[in-house]
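With the sequence up front, the predicted model follows.
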Amino acid sequence: MFRFFKHYVSHAVTLMALIEFLALLCAAEGAWHIYAYQAGFHAGPFAERAVPVMTFAIANSLALMAVGAYSSEALRSMGFAVVRLLAAISLGVIFLAVVGFALPNATMWRANSLYAMAIALAALFLIRLIMSQCAGASTFQRRILVLGAGPRAARLAKLAEKPGSGLVMAGFVAMSDKEKTVKGALPRDTFDSLSEHVLALRVGEVVLAPEERRGSLPLSDLLRVKTTGVHVNDIASFIERETGRVDLATTNPSGLIFSDGFSAGQRMSKVGKRIFDIVASLLVLIIGLPLILIGGLAVKLDSKGPIFYRQSRVGLFGEPYDIWKLRSMRTDAEAAGKAVWASENDPRITRVGRIIRKLRIDELPQLWCVLKGDMSFVGPRPERPSFVAELERELPFYAERHMVKPGLTGWAQINYPYGASVEDARVKLEYDLYYAKNYSPFLDLLILLQTVRVVMWPEGAR
């Protein structure tokens, strides 16, 4: 993996995205020549059609990202990939229609677009088939040597066993006699030179995962390993890179303090994010107003009570603010006066409430909070003060998630189903900390695109 605007991206995904982007360019160019031949005119120089061809490729590349066509499952399963490719092409048509309405000269003619879509679909299918059959998963696998054989090292072994991880554990080295969790681990004294052992195993990375680091790390050996070109990493950074989460079990305050993250407060990023929030919230409020009206009418007809409900949430720097939503629960949902976690198949949710929750229509009134500046489009999910007080007692670093504005969508929301317990909150906190630590406009764009996938396949909505 490598860092792109502070976000970790795998080499396999990058290569696939570049190949498919080139295929989309070729599809658009080929479609232009086919139409020119049929209509009996000369295609002309590429410069005259560069903008429409690029628009076609960019729109469909964004659609591929939005539907999750580069997820690990899409790269492993051909059937899964085909479904996402079909969804991406359909979404690409919508993207191009919107662009064509706003900028007519930036898109191809309808006949050209039709040909291009057909060629693109065939080309993308062929690329996925070739990559899955010929390249294989082993092409991008990385060989890892773990220094440690205790519970921490065992976590890395389980991580490597997950489908699509791309990791091969070349070996484990027990750094002390107490480390016996991982079977088959070699004691450190069984070989003289760690650097020679690393080279013999053809390892690309060494991960430090001893149970006790003080006095157990062979610094001179690790320096020699580093100078041979092999990457040396600690377990916390390794897990963060591979999972997109700040692992609370292996992270300590000094690791967060001396890391290169948590730069979301930079002035240019902050101003740019706010301008985007104002413009986007105004546009979506205008476009989504009919949905709010229809949803509000359905709520009123379905159950007694108000259309909207207001609730206090914890925002930036821990300051409270009020959110507005379309009511999706009965008015006596918390008759006892105590905040209650939402649960799967929650009986308090009304019939209409289930529909508007799955379609995220109930969230649309929160755009007013984005416009006012209490929220952002992208950020950690805002929680109620009573839940925050409980979670700050239970979870380390929970207060740090409030160093960025809460959002309508976020890194945790697109990567983990709706949580309804302290353990769920722990996992989502790990994603939120990753977002706060590695924030960039690129990560915001990625989250916004992936939100389309969550809306289209709302497995985690409650």
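Sure thing, it's come through.

alpha carbons only for contacts and neighbour counts from here, please
OK.

residue ranges of the helices in the stretch 351-462 of the chain, please?
With helices called from DSSP state H, counting those that start in this stretch, the stretch 351-462 of the chain shows them at 351-358, 367-372, 385-394, 411-415, 422-438, 441-456.

To clarify, my last question referred to the stretch 101-250 of the chain.
Using DSSP H, counting those that start in this stretch, helices in the stretch 101-250 of the chain cover 110-130, 151-161, 194-200, 219-227, 235-243.

returning to that earlier point: adding mean neighbour count, write the helices of the stretch 351-462 of the chain out as a markdown table.
Output for the helices of the stretch 351-462 of the chain, formatted as a markdown table (neighbours: other CA atoms under 10 Å):
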| stretch | mean neighbour count |
| --- | --- |
| helix 351-358 | 19 |
| helix 367-372 | 20 |
| helix 385-394 | 15 |
| helix 411-415 | 24 |
| helix 422-438 | 22 |
| helix 441-456 | 19 |
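
Tell me which of those lies nearest to residue 100.
For residue 100, the closest of the helices of the stretch 351-462 of the chain is helix 441-456, at 19.8 Å, according to CA to CA.

now for that closest one, which elements pack on it?
helix 50-66, strand 376-378, strand 407-409, helix 411-415 (3 or more CA pairs under 8 Å, 6 or more residues apart in numbering; DSSP states H and E).

could you dump those to CSV with distance to residue 440?
Compiled in CSV, the helices and strands packed on helix 441-456 are given as follows (distance: least, CA to CA, whole Å):
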stretch, distance to residue 440
helix 50-66, 17
strand 376-378, 11
strand 407-409, 15
helix 411-415, 12
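
Can you say which of the ones you listed is nearest to residue 41?
Of all the helices and strands packed on helix 441-456, helix 50-66 comes closest under CA to CA, at 17.7 Å.

What residues sit buried inside that closest one?
Residues 52-66 are the ones in helix 50-66 that count as buried (16 or more other CA atoms under 10 Å).

Not counting its own residues, what contacts it?
Here helix 50-66 makes contact (CA atoms under 8 Å, 6 or more residues apart in numbering) with 17, 20-22, 24-25, 28-29, 70, 84-85, 88-89, 91-92, 95-96, 105-108, 446, 448-453.

The structure to be compared is supplied as follows:
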Amino acid sequence: MSYIRLNKHYIHLPYLFLGIIELGLLALAAWFAERWHKVMSESASQWVSAPEQWTSVALFSVVLSCCTLSMGVYIALVREGYSSMVLRTLVSFFLLGSLALFVLNMVLGGELLAQGVIFWGVLFSTVLVLISRWFFMMLVDTAELKRRVVIYGAGQRAQTLLENLEPEKDLVGVQVVGCIPSGSEPVAVDQSLVLPTPSDWVRFVKSQTISEIVVAPDERRQRDGGVFPLDELIDCKLVGVPTSDALGFCERELGKIDITLLKPGWMLFSDGFKYSKRRNIAKRVFDLGLAGLFVLLLWPFMLLTALAVFLDGGRPVFYHQDRTGLNGKSFRIYKFRSMRQDAEKEGKAVWAQKNDARVTRVGAFIRNTRLDELPQLYNVLKGEMSFVGPRPERPEFVADLGEQIPFYHTRHKVKPGLMGWAQLKYPYGASVEDARNKLQYDLYYTKNHSFLMDMLIMIQTVEIVLLGKGVH
């Protein structure tokens, strides 16, 4: 098994192990930086007690680890190569990490983390982490780390699963060995992937070093007289080769729920889609505290944004729309106006397009920096939104999408948010097909949402904001 599940969210072990190793390297860098700073400053009074020392080491390590996640460094290492990873590491450590540690040092009174320790710690951390990743890429063949998977089924369901895996083939921890047709179902997959039905399944999985069998036939009831190989698959399971269904496999590997494979019964009997009063209270307290803190810290930026919008296009400075929230209830969302005042002259809702001509000069900037979203902190304080959740959509679009896309209204079973899982995984949606694809990630969040997942989404959203991804 190359993954574990924490709070219902799947985490692949290679990423987890690499993160743990680097966390140790960051702690080592902080420890060494403290001693180096003593030598350089000829001071004998830095971090006088062991508890304070290890608190500082832990704080330093956690902050830089979060910065690494926020810039998508691990994904860049696999998808974009070593040079892109180096650039993202430099940004995450020297820009985000140094700034975050500086602010924390001010908040803590400057007693736990001396500025010299921050400087040397970031420098040593960068060197250690880059060297460790270089050795990892030189010594480890990532293809050899992938689990070998065979799909039982070669029809349309199997083809859909392969199409889902293709865009993420460099990131997922599996390699599809081939597809075994089920009965006489029409073959829809590439012929090069079709494998003959094994006469001895146990011998087959051992000889091919198969790690998992994904069951994805178009029809499990063999109408042509064939028999579903239940006993054979159980034998494989007993020798350590588990089976999984296509929907669960897609959820685990890709972080989404494929609605083309989804059936209502699966939603009803799955281990997700649960209500937790304790979690809802904790999330509400967290939202109130964080929204209040952001208002205190960001009010100067909100004031400057309002002034810029007014000077660029006059009144109104704010823009409001009705959106669909929890359980389908409508509420009014607020933004700084980024489009012309006549953006919807006919009074009809219009999808935002790439390089939309209706966006003003100031509007383009505040959209790229997400400053236009800051008034939604009011919606969070009011309880209509949360920090993390599916992005709320306009009722006009919801009515249309609900008719065209199955299970669309399920995304309204959780409170909408300022940021979401779909925004991390899929670009800006501007069509029915985009809404269909984003829904698969929203359903994953609706099913598996937890405090841990919310934290991961918030950390990774930093990259989206800094790089201006998903902005139209």
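Now that the structure is in, tell me what you want to look at. On a predicted model such as this, the values are computed, not experimentally measured, just so you know.

Would you pull the TM-score for this pair?
The TM-score (TM-score structural alignment, normalised by the length of the first structure) is 0.95; 459 aligned residues with a CA RMSD of 1.8 Å.

if we can go back for a sec, relative to residue 128 of the first structure, which of the buried residues of helix 50-66 of the first structure is nearest.
Taking CA to CA as the measure, residue 128 of the first structure lies nearest residue 64 of the buried residues of helix 50-66 of the first structure, at 12.7 Å.

And the closest one? What does it align with in the second structure?
The alignment partner of residue 64 of the first structure in the second structure, by TM-score structural alignment, is residue 68.

ok, now residue 358 of the first structure?
Match for residue 358 of the first structure (TM-score structural alignment): residue 368.

Quickly note the distance from the residue nearest to that match when sequence neighbours are not counted to residue 424 of the second structure.
In this structure, residue 368 of the second structure finds its nearest non-sequential neighbour in residue 468, 5.0 Å apart by CA to CA, 6 or more residues apart in numbering. From residue 468 of the second structure across to residue 424 of the second structure, the span is 12 Å (CA to CA, to the nearest Å).

residues contacting the counterpart of residue 442 of the first structure in the second structure?
The alignment partner of residue 442 of the first structure in the second structure, by TM-score structural alignment, is residue 452. Neighbour list for residue 452 of the second structure: 6, 7 [criterion: CA under 8 Å, 6+ apart].

Also the one 5 residues further on?
Residue 457 of the second structure makes contacts with 388, 419, 420, 421, 424, as judged by CA under 8 Å, 6+ apart.

Please list which of these are preserved in the first structure.
Counting by both residues aligned by TM-score structural alignment, their matches' CA atoms under 8 Å, the members of the contacts of residue 457 of the second structure that carry over to the first structure are 388, 419, 420, 421, 424.

Report the contact partners of the first one.
For residue 388 of the second structure, the contacting residues are 416, 417, 418, 419, 420, 454, 457, 458, by CA under 8 Å, 6+ apart.

Let's see that with 6 Å instead.
Contact analysis of residue 388 of the second structure by CA atoms under 6 Å, 6 or more residues apart in numbering lists 417, 418, 419, 420.

just the second one next, same as before
With contacts defined as CA under 6 Å, 6+ apart, residue 419 of the second structure is in contact with residue 388.

switch the cut-off to 10 Å
By CA atoms under 10 Å, 6 or more residues apart in numbering, the contact set of residue 419 of the second structure is 386, 387, 388, 389, 390, 391, 454, 457, 458, 461.

Give the aligned equivalent of it in the first structure.
The alignment partner of residue 419 of the second structure in the first structure, by TM-score structural alignment, is residue 409.

What distance do you get for that match to residue 204 of the first structure?
Distance of residue 409 of the first structure to residue 204 of the first structure, computed by CA to CA: 36 Å.

Pipe the helices of the stretch 351-462 of the first structure into JSON lines and attach distance to residue 13 of the first structure per row.
Formatted as JSON lines, the helices of the stretch 351-462 of the first structure follow (distance: least, CA to CA, whole Å):
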{"stretch": "helix 351-358", "distance to residue 13 of the first structure": "29"}
{"stretch": "helix 367-372", "distance to residue 13 of the first structure": "32"}
{"stretch": "helix 385-394", "distance to residue 13 of the first structure": "35"}
{"stretch": "helix 411-415", "distance to residue 13 of the first structure": "17"}
{"stretch": "helix 422-438", "distance to residue 13 of the first structure": "19"}
{"stretch": "helix 441-456", "distance to residue 13 of the first structure": "14"}
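
So for residue 133 of the first structure, which of these sits nearest?
helix 441-456 (26.3 Å).

measure the corresponding residue of the first structure for residue 59 of the second structure to residue 96 of the first structure for me?
Correspondence of residue 59 of the second structure to the first structure, assessed by TM-score structural alignment: residue 55. Relative to residue 96 of the first structure, residue 55 of the first structure is positioned 8 Å away (CA to CA).

Identify the contacts common to these two.
Here residue 55 of the first structure and residue 96 have 106, 107, 108 as joint contacts, going by CA under 10 Å, 6+ apart.

now, which of the residues you listed sits nearest residue 265 of the first structure?
Nearest to residue 265 of the first structure among these is residue 106, at 35.5 Å by CA to CA.

which one is that closest one nearest to, not counting chain neighbours?
Residue 106 of the first structure sits nearest to residue 52 (CA to CA, 6+ apart), 4.9 Å away.

next one: residue 383 of the first structure
What sits nearest to residue 383 of the first structure in space, not counting adjacent residues and going by CA to CA, 6+ apart, is residue 313, at 5.4 Å.

element containing the one you found, please.
Using DSSP states H and E, residue 313 of the first structure sits in strand 308-314.

Read off where that strand ends up in the second structure.
With TM-score structural alignment applied, strand 308-314 of the first structure matches the range 318-324 in the second structure.

ditto for stretch 379-388 of the first structure
Counting by TM-score structural alignment, stretch 379-388 of the first structure falls onto residues 389-398 of the second structure.
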